[in-house]
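Asker: please find the sequence and the predicted model below.
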Amino acid sequence: MNAVAAQVSSVSALPPSDELDRGLRDASPAEVIAAALKTVGRDKLALVSSFGTESAALLKVMAEVDPAIPVIFLDTGWLFEETLAYRDALIASLGLKDVRSIKPAEETLSREDPDRDLWFSDPDACCRIRKVEPLARALKPFSAWINGRKRFQGNTRADIPVVEDDGARLKFNPFANVSRAEIEAIFVRAKLPRHPLVVSGFLSVGCMPCTSRTTEDEDSRAGRWRGRAKTECGIHTMKIS
């Protein structure tokens, strides 16, 4: 069997996403992660985390199910030092066993962003070379991935299912149904450390040039790409092949 045929065979062997979504519509986050693990196995399942302001809650739930599930972290080259330190702290405190820090291809950066100003002139292109393309590369070995989007975050996330088809693989959204209060309860119950920038007014943290503080009356993601129509980096708005 050639490589293309093998991939087609692998994809066709996965259960339909809508069928899984119906079965997990009212499931807890832990139950969704356990179902993902049972569906494809640990070697074919990855969790993608930004190690942002709410990430510890999902990572905690995953660690309780299986701390050896691979975790993909996109180190874009523009992250806050506090985010990198937070990543290391959570790896240690939660006992995560397989965190993979993925960086953009140096050749691509040299060709498309030699002056490191692409974030200003074309933020979509910057996200593509620093997040979308590295994630596509990192997910190649996997049949399914887990992420931390929630419906309460609004915009394109308001109607996300618990399980969806992401082209070549399944995509599990175990926190789709949770509320902000439920996430806070996980932090309190497990005594999880907070992202260091939260106390400074950053309620959602991405890359330094495209992240700003938010006020109490703003949406938590209002500080991302402030002043632009852009609300997503692209990893959740296009199929990852």
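Answerer: That came through fine. Numbers count the residues shown, from 1 in each chain.

Asker: alpha carbons only for contacts and neighbour counts from here, please
Answerer: OK.

Asker: C-terminal to the longest helix belonging to the chain, what's the next element?
Answerer: Secondary structure of the chain per DSSP state H: the longest helix is helix 81-94. Following helix 81-94 in sequence order, the next helix or strand is strand 99-102 (DSSP states H and E).

Asker: contact partners of that next one?
Answerer: P70, V71, I72, F73, L74, D75, T76, I91, P134, L135, A138 (CA atoms under 8 Å, 6 or more residues apart in numbering).

Asker: the fifth one touches P134, doesn't it?
Answerer: Yes: applying CA atoms under 8 Å as the test, L74 and P134 come out as touching, 7.4 Å apart.

Asker: mind listing the strands in this structure by residue range?
Answerer: Along the chain, counting by DSSP state E, strands occupy 45-48, 71-74, 99-102, 144-146, 163-165, 170-172.

Asker: so which of these is nearest C210?
Answerer: strand 71-74 (15.5 Å; CA to CA).

Asker: returning to that earlier point: any shared contact partners between L74 and P134?
Answerer: With CA under 8 Å, 6+ apart as the test, L74 and P134 both reach I102, K103.

Asker: before we move on, the earlier item: now distance to P16 too, for the strands of the chain, in JSON lines please.
Answerer: JSON lines is the format used below for the strands of the chain (distance: least, CA to CA, whole Å):
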{"stretch": "strand 45-48", "distance to P16": "16"}
{"stretch": "strand 71-74", "distance to P16": "24"}
{"stretch": "strand 99-102", "distance to P16": "28"}
{"stretch": "strand 144-146", "distance to P16": "12"}
{"stretch": "strand 163-165", "distance to P16": "8"}
{"stretch": "strand 170-172", "distance to P16": "9"}
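
Asker: can you redo the ones you listed as a markdown table with distance to L24 and mean neighbour count?
Answerer: Converted to a markdown table, those look like this (distance: least, CA to CA, whole Å; neighbours: other CA atoms under 10 Å):
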| stretch | distance to L24 | mean neighbour count |
| --- | --- | --- |
| strand 45-48 | 17 | 24 |
| strand 71-74 | 22 | 22 |
| strand 99-102 | 26 | 16 |
| strand 144-146 | 14 | 25 |
| strand 163-165 | 8 | 20 |
| strand 170-172 | 10 | 26 |
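
Asker: ok, which of these comes nearest G23?
Answerer: Across the strands of the chain, closest to G23 is strand 163-165 (CA to CA), at 9.5 Å.

Asker: name the residues that touch that closest one?
Answerer: P16, S17, D18, L20, D21, L24, L170, K171, F172, N173.

Asker: what residues are up against R149?
Answerer: Taking CA under 8 Å, 6+ apart as the test, what R149 contacts is R157, N173, F175, A176.

Asker: here comes the other one, which I'd like you to weigh against the first:
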Amino acid sequence: MTLGTNKTQELRRKAAKLNEQFAGLNARQILSRVINGGVAGRAAVLSSFGAEAAVLLKLVAEKNPATPVVFLDTRKHFPETLAYVENLTDALGLTTLVRARPSYGQLAVSDPDGNRHATDPDRCCYARKTLPMISTLRNFDCVLTGRKRHQTDDRAQMDVVEVQESWLSINPLADWSLDEVRAYAREMALPAHPLVSQGFQSIGCQPCTQPSEDYRAGRWAGSDKTECGIHITKDGKVRRIGANTNG
């Protein structure tokens, strides 16, 4: 979906205003204004239920456990991740889980043999993540993410508030380091993803994730791919590789 110029400009103005308002605020203060203050409209949380997901979800649950949590169920997740979704939401008292996933009919066209991840991982991500996300999140005005600047080069310069598609993307943990994330998880005794103890530092779909000593190096190992296509890049554009191709 492409927004009209006026709508895009309006969203950019709103993002700029919120970035000014959020300057100097910590994650809890930002979440209070978004979830309870409604400063960005209807809010949802986008979560991968990966290695660090519990931190943002815990902070959100403290503000309002009924906040919608959108889980991108690609139909390629580890069984451990699917179990973790249920266990973590129960542990944190989150009550509104929304599963965004590709239909079998759509996958019959885009990934008929289920092996697109091996031949064209960008198109696989587009079909299994980007399209379901766009369909679900167009019902909200803003989405909270757990992205952090330390994670990838694409994220190093990101703002706390960005424009994506027809909504605002808000990153309250943008300036958290990996050490801070892990320290908070220990302090709060948050349930860990079961694969973390097996050496997985960053966890995505099963075919494209492997254990690794270096953070995120286990995602799409052996390639220069670092993003799955559900977030905007540092130049402010949505990465939607495969949008104009067949299959």
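Answerer: Structure's in. What do you need? Owing to the predicted nature of the structure, the values given are computational and were not obtained by experimental measurement.

Asker: sorry, back to before: which of the contacts of strand 163-165 of the first structure lies closest to D124 of the first structure?
Answerer: Among the contacts of strand 163-165 of the first structure, K171 lies closest to D124 of the first structure (CA to CA), at 22.2 Å.

Asker: trace that closest one over to the second structure, please.
Answerer: If you follow K171 of the first structure across to the second structure using TM-score structural alignment, you land on S169.

Asker: what of G201 of the first structure?
Answerer: In the second structure, the residue matched to G201 of the first structure (TM-score structural alignment) is G199.

Asker: could you do E184 of the first structure as well?
Answerer: Using TM-score structural alignment, E184 of the first structure lines up with R182 in the second structure.

Asker: next up, the contacts around the nearest residue to its match once chain neighbours are set aside.
Answerer: Spatial nearest neighbour of R182 of the second structure, excluding adjacent residues (CA to CA, 6 or more residues apart in numbering): E52 at 7.9 Å. E52 of the second structure makes contact with G146, V181, R182, S202 under the criterion CA under 8 Å, 6+ apart.

Asker: rerun that using 10 Å as the cut-off
Answerer: 146-147, 178, 181-182, 185, 190, 192-193, 196, 201-203 (CA atoms under 10 Å, 6 or more residues apart in numbering).

Asker: repeat that for S48 of the second structure.
Answerer: Listed by CA under 10 Å, 6+ apart, the contact partners of S48 of the second structure are 54, 69-73, 77, 81, 85, 145-146, 203-205.

Asker: quick one, what contacts R221 of the first structure?
Answerer: 153-155, 202-206, 211-214, 231-232.

Asker: tell me which of the residues you listed fall in helices.
Answerer: Using DSSP H, none of those sit in helices.

Asker: now the buried members of those residues.
Answerer: Buried members of these, scored by 16 or more other CA atoms under 10 Å, are F202, L203, S204, V205, G206, T211, S212, R213, T214, E232.

Asker: against H195 of the first structure, how distant is the fourth one?
Answerer: Think V205 of the first structure. Distance of V205 of the first structure to H195 of the first structure, given as CA to CA, to the nearest Å: 9 Å.

Asker: and if you look at the last one?
Answerer: The spacing between E232 of the first structure and H195 of the first structure, counted by CA to CA, is 21 Å.

Asker: go on, the fifth one?
Answerer: With distances taken as CA to CA, G206 of the first structure is found 12 Å from H195 of the first structure.

Asker: what's the overlap in contacts for those two?
Answerer: Counting by CA under 10 Å, 6+ apart, the residues touching both G206 of the first structure and H195 are F51, G52, T53, T83.

Asker: with neighbour count and distance to S241 of the first structure added, can I get those residues in a markdown table?
Answerer: Formatted as a markdown table, those follow (neighbours: other CA atoms under 10 Å; distance: CA to CA, whole Å):
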| residue | neighbour count | distance to S241 of the first structure |
| --- | --- | --- |
| F51 | 23 | 23 |
| G52 | 22 | 25 |
| T53 | 20 | 28 |
| T83 | 21 | 27 |
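
Asker: in helices, which of the residues you listed fall?
Answerer: T83.

Asker: show me the two of the shared contacts of G206 and H195 of the first structure that sit farthest apart.
Answerer: T53 and T83 (9.0 Å).

Asker: common neighbours of the two, please.
Answerer: With CA under 10 Å, 6+ apart, T53 of the first structure and T83 have common neighbours H195, P196, L197, V205, G206.

Asker: now render the residues you listed as TSV, adding distance to P123 of the first structure.
Answerer: Listed next are these as TSV, based on distance: CA to CA, whole Å:
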residue	distance to P123 of the first structure
H195	24
P196	25
L197	23
V205	16
G206	13
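
Asker: nearest to P114 of the first structure among these?
Answerer: Using CA to CA, the shared contacts of T53 and T83 of the first structure come closest to P114 of the first structure at G206, 21.0 Å.

Asker: that closest one and L37 of the first structure, how far apart?
Answerer: 28 Å.

Asker: and what of I235 of the first structure?
Answerer: 22 Å.

Asker: and the longest helix for the second structure?
Answerer: Longest helix in the second structure, counting by DSSP H: helix 5-22.

Asker: can you list the residues that contact that one?
Answerer: By CA under 10 Å, 6+ apart, helix 5-22 of the second structure touches 2-4, 29-30, 33-34, 39-40, 141, 159-170, 172.

Asker: what distance separates that helix from the centre of its chain?
Answerer: Relative to its chain's centre, helix 5-22 of the second structure lies at 21 Å (CA atoms, centre = their mean, to the nearest Å).

Asker: buried residues, it. List them.
Answerer: T8, L11, R12, K14, A15, A16, L18, N19, F22.

Asker: stretch 189-204 of the first structure now?
Answerer: L192, R194, H195, L197, F202, L203, S204.

Asker: which one of those residues is nearest C127 of the first structure?
Answerer: S204 (16.4 Å).

Asker: what about that closest one, distance to R194 of the first structure?
Answerer: Distance from S204 of the first structure to R194 of the first structure, counting by CA to CA: 12 Å.
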